[in-house]
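1. A predicted structure for the sequence below; I have some questions about it.
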Amino acid sequence: MVKESNIKLNNHQYSYREVVAITNNFKTIIGEGGFGKVYLGILTDETQVAVKLLSSSSKQGNKEFRAEAQLLMIVHHKNLVSLVGYCDEGENKALIYEYMANGDLRHHLSVTNTNVLNWKERLQIAVDAAHGLEYLHNGCKPPIIHRDLKTPNILLNENMQAKIADFGLSRAFSTENDSHVSTDHPAGTRGYLAPEFQASGNVNRKSDVYSFGIVLFELITGRPAIIIEPKEHIHIVDWVYPIIESGDIQNIIDPKLQGEFHTNSAWKAVEIAMSCVPTAAIQRPDMSEVLAELKECLALEMSNGRSESRVTGGNMTTSSNPLIMTSLELQSDIAALAR
């Protein structure tokens, strides 16, 4: 007898037999996480999907499975990966999502990826992800805190549109200050965890803002959250601070871009990332402010496509464009923040 599902969803419920058929007997693995393996699937109407199968060895897997399934039923946004359906038959549990053809952001930023994201694409991805997170924080009542925002959890579709995924650790909070002290296993991933969580287990919307700042620094520098050096592991914030202080944007921006970016939008992106990562949560902006600033940053880059500014040898060559003078002021402000 099949155990009845205790998840009440409006989405299509699939039997385990259907899941086996959709994945062609779990033929093609396209990803893997703490929850379990992710397989490529094809529905009867030829739609491609991603099928996340709960591993029997997954820690707290049942809890995260239900959290993710129930949350994705009530949240809908163009920058959140959408749930197509689910399977909940006893020990056999699976979540079926829209297929994101271009995989995760971490892969696109890795040194092994030959298709380098250009500067404009990176800014657009940042805007997309900010839209998704801002919706969770301010468009949902009560607000939803993702708790595990990182580049592997930002997926890209066939049009390179970014969507936030992996909501297994997310929480909806309706307390006065929208915060929560975690008493279960640690949420999040090393390198992305906000200082207040590491110190006390306390999480709130500003904890996600910190994680977003780390993601933004990864987009800017091309480096991972934890940089592995021969003798030590360096957090990306500790790596970038002294370079910001030196004022040389060329040494901050991903070298794979080969200088193909505009200095003023680059400094503004760095400034936004910096604003997200102060140790004190109260000093970080709301995601609505971060989103607005990133939109301005992207607009600046678009307008500079028609300007004469360019980067040469780490220093900026300027025309009479007043926006460029603004970037010099940003550089000074950021250096002051880093001290």
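-> Thanks, I have it.
2. switch to C-alpha atoms for all contacts and neighbour counts from now on
-> Fine.
3. is it true that I227 touches V240?
-> No: contact criterion Cα atoms under 8 Å: I227 and V240 do not qualify, at 10.8 Å.
4. OK, contacts around A172?
-> Counting by Cα atoms under 8 Å, 6 or more residues apart in numbering, A172 touches 142-145.
5. Show me just the buried residues among those.
-> The neighbour-count test (16 or more other Cα atoms under 10 Å) marks 143-145 as buried among the contacts of A172.
6. now the residues you listed in JSON lines, with distance to L298 and secondary structure?
-> Putting these into JSON lines (distance: Cα to Cα, whole Å; DSSP: H, G, I helix; E, B strand; the rest coil) gives the following:
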{"residue": "P143", "distance to L298": "27", "secondary structure": "coil"}
{"residue": "I144", "distance to L298": "26", "secondary structure": "strand"}
{"residue": "I145", "distance to L298": "26", "secondary structure": "strand"}
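7. another one to put next to it:
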Amino acid sequence: MWNKVDLKSDQPCKLSYQFIKQVTNDYDQELVVGSGTFGTVYKGICENRQEIAVMVLRNIIEIDNKDFQKEFQNLRRLKHQNVVRLLGFCNETEKVLVAYNGNQVVADKMHKALVFEYVRNGSLGNHISAHGCSGFNWHIHYKIIKGICLGLNYLQNGFELSIWHLDLKPENILLGKNMIPKIADFGLSRLLGDENTRKTINAVGTRLNQRWKIKAYPFKREGVMVS
């Protein structure tokens, strides 16, 4: 079905843009659960009431489609209780009519998103204050510290791919059932780092919508060919 993700599948799950729109209720702001370096995260609700986390990516213009799919097919194979599980991804491009330099042109509007398991207890950052971790006893402190170390060790040494997080912070440590920590936002810096952020600015210094890429697609409008 259009809005069901197979949690048990060992294969990468490619999802449609229509799926992403529907499970987020067309990007309903009330479903936003976080916003970080790489994108906005929505709580997605499938038809069978399954909850998922949908990260809609930003700064995506210069990400090669093949590299994107290959990278997240690799990440999809990661399985560890202290690493947030990647369930699938969306990678679609649509042709849209936009205003550009005083003309109407056809542009590629790119849609890239990642779908993860939904972790109910939020991030470690939500629980940290100037007085420490609110309500956590030493047993929970130790469990979180140990879990983070185990997760990082798995990413770097426990798999055929060596993955360096490069952006580890309390906001990227999610707390699951029984306060088990799960590392999130891993593997994204390589595709979505500062270099790609800079490439969202075009040659004349005008910042384009970060989902649009201008192409020379000619089209007819009121009998006039535009390119």
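-> Now that the structure is in, tell me what you want to look at. What you are looking at is a predicted structure, and each value in this text was computed from that prediction instead of being measured.
8. care to give me the TM-score?
-> Scored against TM-score structural alignment, normalised by the length of structure 2, the superposed chains reach a TM-score of 0.63; 164 aligned residues with a Cα RMSD of 2.8 Å.
9. now the buried ones among the contacts of A172 of structure 1 in CSV, with distance to N11 of structure 1?
-> Converted to CSV, these look like this (distance: Cα to Cα, whole Å):
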residue, distance to N11 of structure 1
P143, 22
I144, 21
I145, 23
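10. from those residues, which is closest to W119 of structure 1?
-> Nearest to W119 of structure 1, judged by Cα to Cα, of these is I145 at 28.4 Å.
11. My guess is the closest one contacts Y135. True?
-> No: between I145 of structure 1 and Y135 there is no contact under Cα under 8 Å: 10.4 Å.
12. got the contact list for N178 of structure 2?
-> Per Cα under 8 Å, 6+ apart, neighbours of N178 of structure 2: none.
13. which residue lines up with it in structure 1?
-> When structure 1 is aligned by TM-score structural alignment, the residue opposite N178 of structure 2 is N159.
14. How about G122 of structure 2?
-> Aligned counterpart of G122 of structure 2 in structure 1: G103 (TM-score structural alignment).
15. okay, now its match: neighbour count?
-> 20 (other Cα atoms under 10 Å).
16. quick one, helices of the stretch 51-200 of structure 1?
-> Per DSSP state H, counting those that start in this stretch, the stretch 51-200 of structure 1 carries helices over the ranges 61-74, 105-109, 119-134, 195-200.
17. what's the residue closest to the geometric middle of structure 2?
-> By Cα atoms, centre = their mean, structure 2 has its centre lying nearest to M55, at 3.4 Å.
18. could you check the distance from that residue over to S35 of structure 2?
-> Distance, M55 of structure 2 to S35 of structure 2, using Cα to Cα, to the nearest Å: 9 Å.
19. what's the overlap in contacts for those two?
-> With Cα under 8 Å, 6+ apart as the test, M55 of structure 2 and S35 both reach V41.
20. List the contacts of M287 of structure 1.
-> M287 of structure 1 neighbours (Cα under 8 Å, 6+ apart): 130, 133-134, 137, 209.
21. for those residues, which one is nearest H185 of structure 1?
-> When the contacts of M287 of structure 1 are compared for distance to H185 of structure 1 (Cα to Cα), V209 wins out at 21.0 Å.
22. returning to what we had before: counting neighbours, which of the contacts of M287 of structure 1 end up buried?
-> When those are checked for burial by 16+ other Cα under 10 Å, the buried set is 130, 133-134, 137, 209.
23. Adding distance to E98 of structure 1, write those residues out as TSV.
-> What follows is the buried ones among the contacts of M287 of structure 1, written out as TSV (distance: Cα to Cα, whole Å):
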residue	distance to E98 of structure 1
A130	20
L133	19
E134	21
H137	23
V209	26
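24. for the residues you listed, which one is nearest V19 of structure 1?
-> Nearest to V19 of structure 1, judged by Cα to Cα, of those is L133 at 30.1 Å.
25. any idea what G33 of structure 1 aligns with in structure 2?
-> In structure 2, the residue equivalent to G33 of structure 1 is G36, according to TM-score structural alignment.
26. May I have the distance across stretch 195-215 of structure 2, first residue to last?
-> Note: stretch 195-215 of structure 2 ends 21 Å apart using Cα to Cα.
27. next one: stretch 121-139 of structure 2
-> 17 Å.
28. and for it, what are the contacting residues?
-> Stretch 121-139 of structure 2 has contacts (Cα under 8 Å, 6+ apart) with 169-177, 179.
29. And the residues you listed, which of them are buried?
-> Buried members of the contacts of stretch 121-139 of structure 2, counted by 16+ other Cα under 10 Å: 171-176, 179.
30. need these in CSV with distance to C46 of structure 2, can you?
-> Below are these laid out as CSV (distance: Cα to Cα, whole Å):
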residue, distance to C46 of structure 2
E171, 25
N172, 24
I173, 24
L174, 21
L175, 22
G176, 20
M179, 25
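31. before we move on, the earlier item: pick the most buried one from the helices of the stretch 51-200 of structure 1.
-> Comparing those by mean neighbour count (mean count of other Cα atoms under 10 Å), helix 119-134 comes out on top with a mean of 23.
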